[in-house]
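J.: here's a sequence, model it:
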Amino acid sequence: MIPSSQDYVPGSQDFITPKEQQYETAPEALKAGHHHLRSPAQLSPNRIKRPRNVLGNTHSTSMEYTQSSQSFERSNMDPPSTSGCGAGEEYGGPRKLVRTRQPSPPCARNVFVDGPEDSSDISKFPRRPPFVSRYRAEYREMTLLGQGNFSKVFRVCSKFDGLEYAIKRSFRVVTSEVEAKQWQQEAMAMAAAGTHPNIVRYYSSWTEQQGDGQLFYILMEKCDESLGHKQTFGERSFKEAELVDILCQVAEALQHLHARGIVHMDVKPDNIYTTKQGIYKLGDFGLATCRSLQRNVALEEGDSRYIPLEVLNDNFNALDRADMFMLGASLYELAIGTQLPTGGDKYQEIRQGKLMLMPTFTSQFQKMVKSLMAPVPAERPTPARVLASALLTKRSAARDSSKENYGALPLQPSH
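T.: Below you'll find the predicted structure:
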């Protein structure tokens, strides 16, 4: 029989509750007078399973299951019991241990190095907590070596080994995914280049979280000054013997890079550095890319004063020969003692192979510069042909000697 409306009292807004139970639901034990019986919800066991010891030692407790709030969450617990209970029974009520798994930080594959393909996004960087700064903790900032539109380069001293390094840091906090990929591509190219006496050595790179973005750092070898700085604030022009040394050593660097499938794409006096030992080093891999452009890499145009015509016309079939044009344009600028034009008729004449005469230089050197800046990429010599030319055969013995001396040097940079 359905009870009448007076037998109901208002409940929640979604249902009503009968005033008296219509059915007997008490268990038989309660009917028999056992009033101390608790509800089934309170009869759950008060001990938990211990973690299985995979080593077979049943008497030792595992240290993996700690009671730290970072690893477990405890729920449904009663206040601690004062009675002496064994392990796992020290609390009066049941407890639940939930183990949380911390994900591994993302790791990207170097696109300049052959290896198994993966689907990792190279824009995802392992992020450090904002209160941790490796730069401030491990290095003492000394002077500013230079800066551009996207980065600053500092001379630093390591607090660990006391040696001096150069650290390239992003000029501002990076929030763009495109800019983050460019930074990582630069670090990857330097790492894939390996160790070479005529390439600025790469040591490490990292990021530090700051606000909604990240600061990017690249730790590398400290050099003295660039040829561009030397030309601007020192010598206005260079002698042929010095330019031949520059040609030889930069060609060695480009041969090493091209053999590894890397093109620099920003060869210019500002990116060729000197050392106290008279060694020239190619640095600043901010525009470096893959030689074949068949991988997931970006291509950005560098300084227009040194870019060949085919790259300006979006012809990227011979990027290694574009590096050779930039090397020739750099030598040409250092020889004439004035900066190359950024546009106009003179700019077009240079890309057509019409160069100024250089009376103080030999015809052999002028012929080399003219061939490096040939309008047709196929007519430009490769680094191997440059090194085998008659212009450089006279100093081949000195070049081999410098290699042996470099191999005997320590790997860490000097003060």
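J.: CA atoms for contacts and neighbours, from now on please.
T.: Noted.
J.: in the stretch 101-250 of the chain, which spans are helices?
T.: Using DSSP state H, counting those that start in this stretch, the helices found in the stretch 101-250 of the chain span residues 134-138, 177-193, 227-233, 240-259.
J.: for the ones you listed, give me CSV that also has mean neighbour count.
T.: Output for these, formatted as CSV (neighbours: other CA atoms under 10 Å):
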stretch, mean neighbour count
helix 134-138, 13
helix 177-193, 20
helix 227-233, 17
helix 240-259, 19
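J.: so which of those helices gets nearest Leu299?
T.: Among those, helix 177-193 comes nearest to Leu299, with 9.4 Å by CA to CA.
J.: please name the residues that touch Ser292.
T.: By CA atoms under 8 Å, 6 or more residues apart in numbering, the contact list for Ser292 reads Gly261, Asn317, Leu319.
J.: now the last one: how far from Ala390?
T.: Taking CA to CA, to the nearest Å as the measure, Leu319 and Ala390 are separated by 25 Å.
J.: likewise for the first one?
T.: In this structure, Gly261 lies at 27 Å from Ala390, with CA to CA as the measure.
J.: ok, now which ones touch the closest residue to Ala378 other than its chain neighbours?
T.: Of all residues not flanking Ala378 in the chain, Arg321 sits nearest, at 7.4 Å (CA to CA, 6 or more residues apart in numbering). The contact partners of Arg321, by CA under 8 Å, 6+ apart, come to Pro377, Ala378, Arg380, Pro381, Thr382.
J.: let's see this one next to it:
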Amino acid sequence: MIGQKVLGYRVEELIGRGSFATVYKVKKENESGTYVRALKRIIIPDEEQYRRIWNAMGHDKRKTDLYFQNVFEETMQEIQLMHAFTENGVKNVVACYENDVIRHMDPIQYEIYILMEYLTPLSDYICNHDLNVEELIDIGVQILDALEVCHANHIIHRDIKEANIFVTPNGIYKLGDFGVAAIQNEQRFVSSIKGTAGYMAPEVYHKSEKYDESVDLYSLGIVLYKLGNHMRSPFMPAYPQEFNSQDSRNALLKRMSEAPVPLPDAIPKNLGRVILKALETKKYRYCSAEKFKDELLKVKKSLSNEQLKKSLMKDKSGTTTSIDLDNSVPIKESNKRIKRWILALSVMGLLGIGVLTSVFISHKHSMELQQSWKKGSIVPFITISMEMTEKDFKNYYGKRFTEGIDGQYYLEMPDEEGGFATVTFSEGMLISVSYSFEKSEDQWKEICDDFYQKWMIEGDEWPYIAEKEEVRVVLDYDKPNKEASLFLKRIE
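T.: Below you'll find the predicted structure:
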């Protein structure tokens, strides 16, 4: 792509890459001046992705093409949303200028080009910029301006985080990446799980109830909280204490239990209280983006110039907080390796064996099982350790494990049931696994009954719900669609 011309622009350099998309910096020069843009190139699917789904669909071309047609339609929704915002002059949403779609056949493939503003992600900006209190408030106000427009049009963004907020050269903050946005139904509620666990509202994470646009206010609250708390999420050890992945996991679980969140420690308390209201339970948080914005503006008006210009990246001694791109905070790994015995869920009945059981194994043993399964020596068998990290999944599942364009991860399942399990992480740690597939209700009930006997729990109707150690298992059946489902989630 480098050096090629697309939509009248010369491709200069690669600036980002995902499972389906690559993003390039592009430039055009003519008599009127020099123009720099970002070009997103999306290939749905590439050869490897098509082959993997084709195998999973039992070499059924129609089903495979339909799968990728659905992915394509979701991508078109993102383009249509961004174009609509641009054409209506929405200031705080990333502008989308042009697009082009090239359809290839036999096998089906969509080549999509989207020309957008060339901006800096907030996650990069804060690594090189000494953010202050006033800028934190401005970020909140301007992203809430964008959310007012989204919510007025019944659109929930569902993935607000630093990486999806962008900064212009003149300091304007914009919301981007609508790849997992949802359009609300007539009841103004949504029920599917999309987004990033570290920023999710509890009702989304728990799948406990349908949710509304207030989940976007919650996610923005997490962004602002982190900016005002030395880039540490709620319930993490106070800065400058060291922490590890166990602390990150515990903090997430405590937040999902809806425990009261402590004030962030790098900003004035009255500003902290405004942010905390966005992190309340659904019943008590802000009812609209406008209300949240009004409260931020009231606090801004009440603060002195000295308070507004106070750095967020310096502690009381004047030392600047360093930010690690992978973990968002400085981390010192412990020299001691703590040996833990962990709970692993061995899922066998899904593939015809009729057994769903749990065993205690060491992390090392879990990895050995993963290697054996990968080689096919104990197929059909899946062992998912709740101690596994995102890196572990990549190492032991290899090409079976991929990141989707919606920011979630997908694990290809063995051929008999086929399809993909959806896997979510927070700060690299495994949070949940969900998988749906076709099976008769009688077969699935037999498997679930066996599972309940192993766990010594009574259950006679859908959904089957069980908890053991730090894992919750939900087994359900969708009768109209004849679809069985399995959901595993980390709990306290």
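J.: superposed, what's their TM-score?
T.: For this chain pair, the superposition-based TM-score is 0.56 by TM-score structural alignment, normalised by the length of the first structure; 259 aligned residues with a CA RMSD of 3.0 Å.
J.: need the helices of the stretch 101-250 of the first structure in CSV with distance to Gly344 of the first structure, can you?
T.: Formatted as CSV, the helices of the stretch 101-250 of the first structure follow (distance: least, CA to CA, whole Å):
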stretch, distance to Gly344 of the first structure
helix 134-138, 44
helix 177-193, 31
helix 227-233, 22
helix 240-259, 27
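J.: can you tell me what the residue nearest to Ala378 of the first structure aligns to in the second structure?
T.: Matched to the second structure by TM-score structural alignment, Arg321 of the first structure sits across from Ser214.
J.: over to Ala192 of the first structure?
T.: The equivalent of Ala192 of the first structure in the second structure is Ala84 (alignment by TM-score structural alignment).
J.: buried residues in stretch 192-205 of the first structure?
T.: Ala192, Ala193, His196, Pro197, Asn198, Ile199, Val200, Arg201, Tyr202, Tyr203, Ser205 (16 or more other CA atoms under 10 Å).
J.: contact partners for the residue found closest to the fifth one once you drop the neighbours it is linked to in the chain?
T.: Using CA to CA, 6+ apart and skipping the chain neighbours, the partner closest in space to Asn198 of the first structure is Lys281 (4.2 Å). Contact analysis of Lys281 of the first structure by CA under 8 Å, 6+ apart lists Pro197, Asn198, Ile199, Val200, Gln249, Val250, Ala253, Ile272, Tyr273, Thr274.
J.: now the equivalent of Lys281 of the first structure over in the second structure: how far from Gly228 of the second structure?
T.: Counting by TM-score structural alignment, Lys281 of the first structure lines up with Lys174 in the second structure. Distance, Lys174 of the second structure to Gly228 of the second structure, using CA to CA: 19 Å.
J.: with Gln80 of the second structure instead?
T.: From Gln80 of the second structure to Gly228 of the second structure the distance is 34 Å (CA to CA).
J.: residue in the first structure paired with Glu98 of the second structure?
T.: Per TM-score structural alignment, Glu98 of the second structure is aligned with Ser204.
J.: His230 of the second structure is in contact with Ala266, isn't it?
T.: Yes. Between His230 of the second structure and Ala266 there is a contact at 6.8 Å, judged by CA atoms under 8 Å.
J.: who are the packing partners of the lengthiest strand in the second structure?
T.: Taking DSSP state E as the criterion, the second structure has its longest strand at strand 33-44. Where contact means 3 or more CA pairs under 8 Å, 6 or more residues apart in numbering; DSSP states H and E, strand 33-44 of the second structure is packed against strand 21-30, helix 61-87, strand 109-117.
J.: centre of the chain to it, how far?
T.: Counting by CA atoms, centre = their mean, to the nearest Å, strand 33-44 of the second structure is centred 24 Å from the centre of its parent chain.
J.: buried stuff in that strand?
T.: Neighbour-count burial for strand 33-44 of the second structure [16+ other CA under 10 Å]: Val36, Arg37, Ala38, Leu39, Lys40, Arg41, Ile42, Ile43, Ile44.
J.: and what of stretch 328-337 of the first structure?
T.: Applying a neighbour-count criterion of 16+ other CA under 10 Å, one finds Gly328, Ala329, Ser330, Leu331, Tyr332, Glu333, Leu334, Ala335, Ile336 buried in stretch 328-337 of the first structure.
J.: and if you look at stretch 389-400 of the first structure?
T.: Across stretch 389-400 of the first structure, burial judged by 16+ other CA under 10 Å covers Leu391, Leu392, Arg399.
J.: among those, which lie within helices?
T.: Leu391, Leu392, Arg399 (DSSP state H).
J.: what is the nearest of those to Phe160 of the first structure?
T.: Nearest to Phe160 of the first structure among these: Arg399, at 34.4 Å, using CA to CA.
J.: any idea how far Gly211 of the first structure is from that closest one?
T.: Arg399 of the first structure is 49 Å from Gly211 of the first structure, by CA to CA.
J.: check Arg260 of the first structure too.
T.: From Arg260 of the first structure to Gly211 of the first structure the distance is 37 Å (CA to CA).
J.: looking at those two, which is more packed in?
T.: Arg260 (17 against 11; other CA atoms under 10 Å).
J.: identify the residue of the first structure aligned to Ala163 of the second structure.
T.: Aligned by TM-score structural alignment, Ala163 of the second structure pairs with Asp270 of the first structure.
J.: OK, contacts around its match?
T.: By CA under 8 Å, 6+ apart, the contact set of Asp270 of the first structure is Ser226, Leu227, Gly228, His229.
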